[in-house]
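Asks: Below: sequence and its predicted model.
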Amino acid sequence: MTIKNIVIFGASGQIGQNATATALKQGYKVRALLRDPSKMPNDMREQIEVINGDVTNESDVKKAVEGQDAVVVTLGTRNDLAPTTVLSEGMKNIVAAMKSSGIDIVSVCISAFLFYEPEKVPAIFHAINADHMRMYECLKESGLKWIAIFPPHFTDEPSGKYTVKHDSSPGRMISKKDLGAFMVECLSNPEHYNKVCGIAQDKTEV
């Protein structure tokens, strides 16, 4: 199936904006579910279809997913590291909406901490990491063509050369632009389906 229409969850965030920019540049029609549309830059917001809603609301998510060909998930809590279930609840709603709409391709940005043994994750990240794990478990059980991206620290560096490895992290940092771009580009690359993708800038580029 040719992908023409993409819905992005978390489009107003750092990675979401870069994913949106890539999708628009590559000619996709983009829809975004936004709790606060004012957080999306005006020039970008004018080029996409905005649905005002919340990822924890099943009907909002279903409305956002209907009629799309693929899904990009860049949900986050910004700098809030407190215990939460918002990310995993949102993921469950997205998976359910995709199944009911017959859509099966989704890329999801989670965290490179999932490559670690739980006891090796810094304590400050334990609570948020637990919800990241719940997101990942939801994906694995979904039966969809999912791509789970576990990025390391992301930076404001310009785009450069980067490496993608399955099931391990190839480095310690990645440009936000490259991460956002990969989240869109991997949708049409079956080699990444049902894989965990580590991504990092090549050392010569850092």
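Replies: Alright, I've got the coordinates.
Asks: rest of the way, CA atoms for contacts and neighbours
Replies: OK.
Asks: Relative to residue 195, how far out is the residue lying closest to residue 160 once chain neighbours are set aside?
Replies: Leaving aside its sequence neighbours, residue 160 sits nearest to residue 205 (CA to CA, 6 or more residues apart in numbering; 6.3 Å). With distances taken as CA to CA, to the nearest Å, residue 205 is found 25 Å from residue 195.
Asks: The two: which is more packed in?
Replies: Shown here are residue 205 and residue 195; by other CA atoms under 10 Å, residue 195 has more neighbours (17 against 11).
Asks: and the more buried one, what is it in contact with?
Replies: 146-148, 166-167 (CA atoms under 8 Å, 6 or more residues apart in numbering).
Asks: repeat for residue 90
Replies: 55-57.
Asks: For residue 199, see how far away it is.
Replies: From residue 90 to residue 199 the distance is 24 Å (CA to CA).
Asks: try residue 35
Replies: On the measure of CA to CA, residue 35 and residue 199 end up 28 Å apart.
Asks: between the two, who's got more neighbours?
Replies: residue 199 (27 against 16).
Asks: Distance check, that one against residue 113.
Replies: Taking CA to CA, one finds residue 199 at 13 Å from residue 113.
Asks: do residue 187 as well
Replies: 23 Å.
Asks: Looking at these two, which is more packed in?
Replies: In this view residue 187 and residue 113 are compared by other CA under 10 Å, and residue 187 has more residues nearby, 23 against 20.
Asks: My understanding was that that one contacts residue 107; is that so?
Replies: Yes. Residue 187 is in contact with residue 107 according to CA atoms under 8 Å; the separation is 6.6 Å.
Asks: what residues are shared contacts of these two?
Replies: residue 147.
Asks: One more to weigh against that first structure:
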Amino acid sequence: MNIVVFGANGGTGRLLVRRALDAGHTVTAVTRHPDAFTLGDGATLHENLSVLAADVHDPNAVDRAVTGHDVVLSALGVPYARKPITVYSVGITNIIAAMDRYGIRRLVCVSSSATDPATRYHDTGGGFIFEKVLKPFITKTLGKELYADMLRMERLVQASDLDYTIVRPSGLFETPAVTEYVDAEIELPERFTSRADLAAFMLRLGEGDEYSRTSAAVATVSTHPRVIDLLRQEAFARS
């Protein structure tokens, strides 16, 4: 299978590219900074890997990246910011247009459990401080612009004719390997998702048609990060 991965230089993107290569797929890793790209283990070369320099704001660059592939996986991510964020909505607009142009059907893209107002405020059992103080601060202040653009992305994907799945992880953190994660349509009560589990789930979706034309939640249940570490990490990096 020929797979193109957008956001390939992010924490999840690198794991996703590595996992797809290990599964025997041919992968194009799309990043604005190809010189900085590695496979997470320090390697930069693989016989089935192509690294392509492209900015998702550039429709021509996105068009070149998408052509010739069977599946599009988007792990786009940017840090929280006070200024308006457009990478998700503009990027997905260009990705959808290119997919339509070349007749590519399968799209898997990362959003967040904090994106959709209909599911954003469900009680995860995290206690008063987490539910009433930390979560509102993240969604309404720290990540306000990011989640607003993620929601625009979701609406654009949902309005498309593609066989899409919108993946909604919760607070992202690191584990050394894939765990026995859980997944479900729309939402889960758990608060955290390891990037390894997110990458494994995204590839699983890209290889088949699970959760087609809907959103899916994925969460890690066997281990959890410290909330303070998660907040520190989330303030400076995304997917």
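Replies: The structure has been received and is ready for your questions. All of these numbers come straight from a predicted model, not from anything done at the bench.
Asks: before we move on, back to that, closest to residue 86 of structure 1 among the contacts of residue 195 of structure 1?
Replies: For the contacts of residue 195 of structure 1, the residue nearest residue 86 of structure 1 by CA to CA is residue 148; the value is 17.8 Å.
Asks: ok so the closest one is a strand residue?
Replies: Yes. Applying DSSP: H, G, I helix; E, B strand; the rest coil, one finds residue 148 of structure 1 inside a strand.
Asks: In structure 2, what residue corresponds to it?
Replies: Aligned by TM-score structural alignment, residue 148 of structure 1 pairs with residue 166 of structure 2.
Asks: what residues are up against that match?
Replies: 108-111, 154, 214-216.
Asks: Go ahead and report the secondary structure state at residue 3 of structure 2.
Replies: strand.
Asks: And it, what's its match in structure 1?
Replies: So residue 3 of structure 2 corresponds to residue 6, using TM-score structural alignment.
Asks: Quick one: residues contacting that match.
Replies: Per CA under 8 Å, 6+ apart, neighbours of residue 6 of structure 1: 23, 28-31, 68-72.
Asks: and with 6 Å instead?
Replies: Neighbouring residues of residue 6 of structure 1 by CA atoms under 6 Å, 6 or more residues apart in numbering: 30, 68-71.
Asks: which residue sits closest to the residue nearest the centre of structure 2, ignoring its sequence neighbours?
Replies: Geometric centre of structure 2, nearest residue: residue 110, 2.7 Å, by CA atoms, centre = their mean. Spatial nearest neighbour of residue 110 of structure 2, chain neighbours left out: residue 167 (4.8 Å); criterion: CA to CA, 6+ apart.
Asks: Check the burial of residue 165 of structure 1 by counting its neighbours.
Replies: Neighbour tally, residue 165 of structure 1, other CA under 10 Å: 16.
Asks: which stretch of helix or strand covers it?
Replies: strand 162-166 (DSSP states H and E).
Asks: Show me the contact partners of that strand.
Replies: In this structure, residues lying in contact with strand 162-166 of structure 1 by CA under 6 Å, 6+ apart are 196-202.
Asks: which of those residues tops the neighbour count?
Replies: Busiest of the contacts of strand 162-166 of structure 1 [other CA under 10 Å] is residue 199, holding 27 neighbours.
Asks: so what corresponds to that residue in structure 2?
Replies: Taking TM-score structural alignment, residue 199 of structure 1 has residue 218 as its aligned residue in structure 2.
Asks: show me what contacts that match?
Replies: With contact taken as CA under 6 Å, 6+ apart, residue 218 of structure 2 is in contact with 169, 182-183.
Asks: Looking at those, state which has the most neighbours.
Replies: Using other CA under 10 Å as the neighbour test, these are led by residue 169, with 28 neighbours.
Asks: Tell me who's in contact with that residue.
Replies: When contacts are counted by CA under 6 Å, 6+ apart, residue 169 of structure 2 touches 112-113, 193, 217-218.
Asks: one more time with 8 Å, if that's ok
Replies: Residues in contact with residue 169 of structure 2 (CA under 8 Å, 6+ apart) are 110-113, 192-193, 198, 217-219.
Asks: next one: residue 63 of structure 2
Replies: 94-95, 98.
Asks: Let's see that with 7 Å instead.
Replies: residue 98 (CA atoms under 7 Å, 6 or more residues apart in numbering).
Asks: related to what we said a few turns ago, can you tell me which of the contacts of residue 169 of structure 2 end up in helices?
Replies: Under the assignment DSSP state H, the contacts of residue 169 of structure 2 contribute residue 198 to helices.
Asks: of the contacts of residue 169 of structure 2, closest to residue 11 of structure 2?
Replies: Closest to residue 11 of structure 2, out of all of those and judged by CA to CA, is residue 198, at 10.4 Å.
Asks: What lines up with the closest one in structure 1?
Replies: Aligned counterpart of residue 198 of structure 2 in structure 1: residue 179 (TM-score structural alignment).
Asks: Kindly report the same for residue 37 of structure 2.
Replies: In structure 1, the residue paired with residue 37 of structure 2 is residue 40, using TM-score structural alignment.
Asks: go on, residue 153 of structure 2?
Replies: Using TM-score structural alignment, residue 153 of structure 2 lines up with residue 135 in structure 1.
Asks: contacting residues around the nearest residue to that match once chain neighbours are set aside?
Replies: Closest residue to residue 135 of structure 1 apart from its sequence neighbours, by CA to CA, 6+ apart: residue 88 at 4.5 Å. Shown in contact with residue 88 of structure 1 (CA under 7 Å, 6+ apart): 131, 134-135.
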